[in-house]
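J.: got a structure for you, letters missing:
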């Protein structure tokens, strides 16, 4: 975990794109952790067909990023979910419930026109406040 002079803690880049674009996938500032939009790509680069499976992978990655920065899923206070077809809403909401029902964070789910890769059906962002979870 990089700790630059600005006092922010970041997870290590997971792709060359992060360096090229100049963004951080997950960042901790004080007691807050913010996780950038996360898609359900598996370690081998594959993507599940079902939106719910993609969302499950998103939440697993988000949990890993938050843990790497010292938090827990119970600390999540806000989630934003973007789907490429509103028909995926029930599957993605079910995944949200599996991952975060215990934390009861705020949540937004909206349909958007497209994501960067046409295989991606859902992208999820999260914010956590350390120590806020039960």
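T.: Arrived safely, thanks for sending. Computed from a prediction, not measured in an experiment: that's the story for all the values here.
J.: contacts and neighbour counts: CA atoms only from here.
T.: Noted.
J.: mind listing the strands for the chain?
T.: In the chain, the strands defined using DSSP state E lie at 9-10, 26-29, 32-39, 76-83, 106-111, 122-129.
J.: from the middle of its chain, how far away would the longest helix out of those in the chain be?
T.: As assigned by DSSP state H, the longest helix anywhere in the chain is helix 51-68. Chain-centre distance of helix 51-68: 6 Å, with Cα atoms, centre = their mean, to the nearest Å.
J.: this is the other structure I want to compare:
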């Protein structure tokens, strides 16, 4: 089964999480994605592709480092690009593709 999760930001309710810390936002986003995967019968280990969008290119290393900490052993294909995100409080947005049972 293929699962796509897109447009994931560091949001809890109506509040942005992580402030001006791109790594903190990235960790929160990955936790959120992991929860969504689990609710659909998947696991973080099922992720085969990730895409990271950063508002400021200066945040690429912090986002990549946070991504690497969580996906080090999984090693999905990854793309990281700079993009104009909706909502100035968001520094990072992520999407993933997962294959469950592959």
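T.: Happy to help now that I have it. Predicted, not measured: the structure shown is a model, and the values here were computed from it.
J.: TM-score for these two?
T.: Here the TM-score for the pair of chains, by TM-score structural alignment, normalised by the length of structure 2, is 0.92; 101 aligned residues with a Cα RMSD of 1.2 Å.
J.: what's the longest helix of structure 1 aligned against in structure 2?
T.: Aligned by TM-score structural alignment, helix 51-68 of structure 1 falls on residues 22-39 of structure 2.
J.: The matching stretch vs structure 1, average offset?
T.: Using mean Cα distance after the TM-score superposition for structure 1, stretch 22-39 of structure 2 ends up 0.5 Å from its aligned counterpart in structure 1, as a mean over the superposed pairs.
J.: contacts for that stretch?
T.: With contact meaning Cα atoms under 8 Å, 6 or more residues apart in numbering, stretch 22-39 of structure 2 is reached by 3, 5, 8-10, 17-19, 43-44, 59, 62-63, 65-67, 70, 90-94.
J.: I'd assumed residue 128 was in contact with residue 79 of structure 1.
T.: No. Judged on Cα atoms under 8 Å, residue 79 of structure 1 makes no contact with residue 128 at a distance of 9.1 Å.
J.: And the two? Which one has more around it.
T.: residue 128 (24 against 18; other Cα atoms under 10 Å).
J.: ok, now which ones touch the residue opposite residue 4 of structure 2 in structure 1 once aligned?
T.: In structure 1, the residue matched to residue 4 of structure 2 (TM-score structural alignment) is residue 34. For residue 34 of structure 1, the contact set (Cα under 8 Å, 6+ apart) comprises 26, 27, 28, 125, 126, 127, 128.
J.: Same check for the residues you listed, but in structure 2.
T.: Retained in structure 2 by both residues aligned by TM-score structural alignment, their matches' Cα atoms under 8 Å are the following of those: 125, 126, 127, 128.
J.: Now for those: which two are most distant?
T.: Pairwise distances across these peak at 10.5 Å for 125 and 128 (criterion: Cα to Cα).
J.: Could you check how far the equivalent of residue 90 of structure 1 over in structure 2 is from residue 7 of structure 2?
T.: In structure 2, residue 90 of structure 1 lines up with residue 61, judged by TM-score structural alignment. The spacing between residue 61 of structure 2 and residue 7 of structure 2, counted by Cα to Cα, to the nearest Å, is 20 Å.
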